[in-house]
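Colleague: turn this into a model:
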Amino acid sequence: MAVTLSEAAARHISKFISKRGKGIGVRLGVKTTGCSGMAYKLEYADESGAEDLVFESQGLKVIVDPKSLPYIDGTELDFVREGLNEGFKFNNPNVANECGCGESFTV
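Modeller: Predicted coordinates for the structure are as follows:
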């Protein structure tokens, strides 16, 4: 069981945490929404809770709540630039289908 960061994602997160002046990593999870049923949640984390699962990747912490882990186990969070756009990309091996807009998925 693990959720990891690519080098590009770790660089981007580290830069943001440095500018922000605090933080230990990112919190990843899923929520029920969208056309396909589930969508990713991503936020910067300052601390972890007692129930959280904490993974170390590229020198940063990736924090996941236990209910989300079955849906994102094995996921690599990447940071990509495509033309003029840039953003995080979830490389999730559990995804069975994604909606056309790319905002939600099913497992």
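
Colleague: CA only for contacts and neighbour counts going forward, please
Modeller: OK.

Colleague: so for the protein, the centremost residue is which one?
Modeller: The C-alpha lying nearest the average C-alpha coordinate of the chain belongs to residue 28 (Cα atoms, centre = their mean; 4.3 Å).

Colleague: any idea which element that one lies in?
Modeller: Remark: residue 28 resides in strand 25-33, with elements defined by DSSP states H and E.

Colleague: name the nearest residue to the residue nearest to the centre of the chain, sequence neighbours excluded.
Modeller: In space, and not counting its chain neighbours, residue 28 is closest to residue 42: 4.9 Å by Cα to Cα, 6 or more residues apart in numbering.

Colleague: surely the one you found meets residue 26?
Modeller: Yes: distance between residue 42 and residue 26: 6.9 Å, which falls inside the contact criterion (Cα atoms under 8 Å).

Colleague: can you give me the buried ones in the longest helix seen in the chain?
Modeller: Longest helix in the chain by number of residues (criterion: DSSP state H): helix 7-20. Under the neighbour-count criterion of 16 or more other Cα atoms under 10 Å, helix 7-20 has 8-10, 12-14, 17 buried.

Colleague: how about this one, so we can line them up?
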Amino acid sequence: MSTTDDTPQQSTISVSETAAEEAIALLERESMDTDVSGLRLYVQQGGCAGLSYGMRFDNEPEEDDTIYEHHGLRVFVDPASMSYIEGSKLDYEGGLQGEGFHVENPNVVSECGCGESFRT
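Modeller: Prediction:
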């Protein structure tokens, strides 16, 4: 499945323009692998609240991934992760706590004190 910014159906994962720009810039600065074609967003077991987000650059989507494209950035999400992050927005924030990517997830019922892990 694939969706893009101009697809009429509502996307279940969105990416802010700032996050897309930062991810693309990071890829261009730090990746020597020219075969990288997108950012994988996933959920893994871990952290004091039980689940945590993960992100990495990936060469190709898996066969059962959902693929989103926002502001020139392709995002791959596997089916197991989708059940935890459906409706989320990937954003990039800067501030006193430092800069970084942040997932705004409407499914979260609690987060750990440091905000690194969550529970749905």
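
Colleague: got a TM-score for the two of them?
Modeller: Counting by TM-score structural alignment, normalised by the length of the first structure, the TM-score of this superposition works out to 0.91. Behind it: 107 aligned residues with a Cα RMSD of 1.5 Å.

Colleague: neighbour count winner among residue 42 and residue 26 of the first structure?
Modeller: The neighbour count for residue 42 of the first structure versus residue 26, taken as other Cα atoms under 10 Å, is higher for residue 26 (22 against 15).

Colleague: gap between residue 101 of the first structure and residue 35 of the first structure?
Modeller: For residue 101 of the first structure, the distance to residue 35 of the first structure equals 9 Å [Cα to Cα, to the nearest Å].

Colleague: also residue 79 of the first structure?
Modeller: Noted for residue 79 of the first structure: a distance of 24 Å to residue 35 of the first structure, by Cα to Cα.

Colleague: which one of the two is surrounded by more residues?
Modeller: When neighbours are counted by other Cα under 10 Å, residue 79 comes out ahead of the other of residue 79 of the first structure and residue 35, with 19 against 16.

Colleague: residue in the second structure paired with that one?
Modeller: With the correspondence set by TM-score structural alignment, residue 79 of the first structure lines up against residue 92 in the second structure.

Colleague: quick one: contacts of the helix or strand where its match lies?
Modeller: With secondary structure defined by DSSP H and E, residue 92 of the second structure is part of strand 89-93. The contact list for strand 89-93 of the second structure (Cα atoms under 8 Å, 6 or more residues apart in numbering) reads 13-16, 18-19, 22, 99-105.

Colleague: list the residues that contact the aligned residue in the first structure for residue 109 of the second structure.
Modeller: By TM-score structural alignment, residue 109 of the second structure lines up with residue 96 in the first structure. Applying Cα under 8 Å, 6+ apart to residue 96 of the first structure gives the contacts 105-107.

Colleague: again with residue 44 of the second structure
Modeller: Under the criterion of Cα under 8 Å, 6+ apart, the contact list for residue 44 of the second structure reads 51-54, 81.

Colleague: could you do residue 59 of the first structure as well?
Modeller: In this structure, residue 59 of the first structure makes contact with residue 10, judged by Cα under 8 Å, 6+ apart.

Colleague: all strands for the second structure, in order.
Modeller: With DSSP state E as the definition, the second structure shows strands at residue ranges 2-4, 14-15, 38-45, 51-58, 66-70, 73-77, 89-93, 100-104, 110-111, 118-119.

Colleague: so for residue 32 of the second structure, which of those sits nearest?
Modeller: Distances from residue 32 of the second structure to each of the strands of the second structure were compared using Cα to Cα; the shortest belongs to strand 51-58, at 11.5 Å.

Colleague: tilt between the closest one and strand 100-104?
Modeller: 120 degrees (axes from the mean of the first three to the mean of the last three Cα atoms, to 10 degrees).
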